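In: Have a look; sequence and predicted model below, questions after that.
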Amino acid sequence: FKAGSKVLDVGTGGGFPGIPLAILFPDTQFHLVDSIGKKIKVVTEVAAALGLKNVKASHLRAEQVNDKFDFVVSRAVTRLIDFYPWIKGKFNKDSKNAIANGILYLKGGDLAEEIAESRLKAELYPLSAYFSEEFFDTKYVVYIPQ
């Protein structure tokens, strides 16, 4: 992410993937949201303990967020057909990064049916190309440009 980018992490849980990304990209603003207050409390404490000034954590559902972002990230919160309506319309119109603004969704399994069902134009990036452990054989980053 280029400096000044804004990223929404939907269903962050314990802060993944938002917290590691915030560490890697200190000049990018991350808004981590989850509908479970206890999880957001932990995320807030972790971000403070790590001194992450680029993290905002909110006890909200994605649909309640009233802001625009360059990217929305998430880790297998739900099927894409259900996820997309939550975040549709939350993207900045102008792209400043090497790829167009969009969704970066961590997901596993056979995704052909799910992607077809969603009718979204998706690109799959297998994590097995970067990690040799068997666990990653069926894991992907699903990129959906906006």
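Out: That came in fine, so what should we check first?

In: only C-alpha atoms for contact and neighbour calcs from this point on.
Out: Noted.

In: how near is G108 to A57?
Out: Distance from G108 to A57, counting by CA to CA, to the nearest Å: 26 Å.

In: who has more neighbours, those two?
Out: Between G108 and A57, A57 has the larger neighbour count (other CA atoms under 10 Å), namely 23 against 18.

In: here comes the other one, which I'd like you to weigh against the first:
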Amino acid sequence: MDTILKYFPDLSPTQIEQLSQLGDLYTDWNSKINVISRKDIENIYPHHVLHSMGLAKVFQFKDGSKVMDLGTGGGFPGIPLAILFPKVDFLLVDSIGKKVRVTQEVADAIGLENVRTQQARAEELKEKFDFVVTRAVAVLPKLVAWTRRIISDKHQHGVPNGIWALKGIDRATEEAKALGKGAYTEIYPMSDFFDEEFFGTKCVIYTQK
């Protein structure tokens, strides 16, 4: 938690309490259902929680907006983002039922009232969202194809609705090119915000619908 507070010093007492519970909750759940690499569970705060929160360094969701975390796995980046943005509606989606179960149990345990979960694939969803967030799910061209119809045409932020993805910088650059010349993307290196070596190769990439 010290690393989290280093970069997010203005968290409320509720947010600090919710974030502080994640370590023990995921350690316990991971011993039953492997949602995080067992070799990496000890790095849950820098490699998973803070990594997820990195999106908030480049973009702020408005209260009342709707965000889908596609391929949430055990709840990343959705759960840390839902803690940061308590007045934003998050739907955390994964095709694997046991991962959805862990995500819902963790959300319930820390009292997250702005999180829903669903076992589904993107093409099965009928809701509309302002933004889709993802972490290590699929290449950008696939993400765009999967989510185009479920991203709302009603824009309420300073940038058009679209996708925010957490990726490696090299991969993100290649995938942005693969979208074609007509696509608009922005890449934000995480090393601009975080000092840890882990973030030297990480970025947030945005692409419009």
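Out: That came in fine, so what should we check first? The shown structure was predicted, so the numbers you read here are calculated from the model rather than taken from an experiment.

In: Identify the residue nearest the geometric centre of structure 2.
Out: Against the mean C-alpha coordinate of structure 2, by CA atoms, centre = their mean, the closest residue is P77 at 2.4 Å.

In: Structure 1: which residue goes with that one?
Out: Under the alignment (TM-score structural alignment), P77 of structure 2 pairs with P17 of structure 1.

In: what's that match in contact with, if anything?
Out: 9, 73-75 (CA atoms under 8 Å, 6 or more residues apart in numbering).

In: most surrounded residue in those?
Out: Neighbour tally across the contacts of P17 of structure 1 (other CA under 10 Å): the maximum, 27 neighbours, falls on D9.

In: Hmm, that residue is touching V72, no?
Out: Yes: taking CA atoms under 8 Å as the definition, D9 of structure 1 is a contact partner of V72 at 5.9 Å.

In: The counterpart of A47 of structure 1 in structure 2: how many residues sit nearby?
Out: By TM-score structural alignment, A47 of structure 1 lines up with A107 in structure 2. Neighbourhood size, A107 of structure 2 [other CA under 10 Å]: 24.

In: Contact partners for A107 of structure 2?
Out: A107 of structure 2 is in contact with 79, 113, 115, counting by CA under 8 Å, 6+ apart.

In: Excluding covalently adjacent residues, which one is nearest to the last one?
Out: Here the nearest residue to V115 of structure 2 in space, its sequence neighbours aside, is F90; by CA to CA, 6 or more residues apart in numbering that works out to 4.9 Å.

In: The one you found in helix, strand or coil?
Out: strand (DSSP: H, G, I helix; E, B strand; the rest coil).

In: do you know how far the aligned partner of it in structure 1 is from K2 of structure 1?
Out: Taking TM-score structural alignment, the alignment pairs F90 of structure 2 with F30 from structure 1. Using CA to CA, F30 of structure 1 is found at 13 Å from K2 of structure 1.
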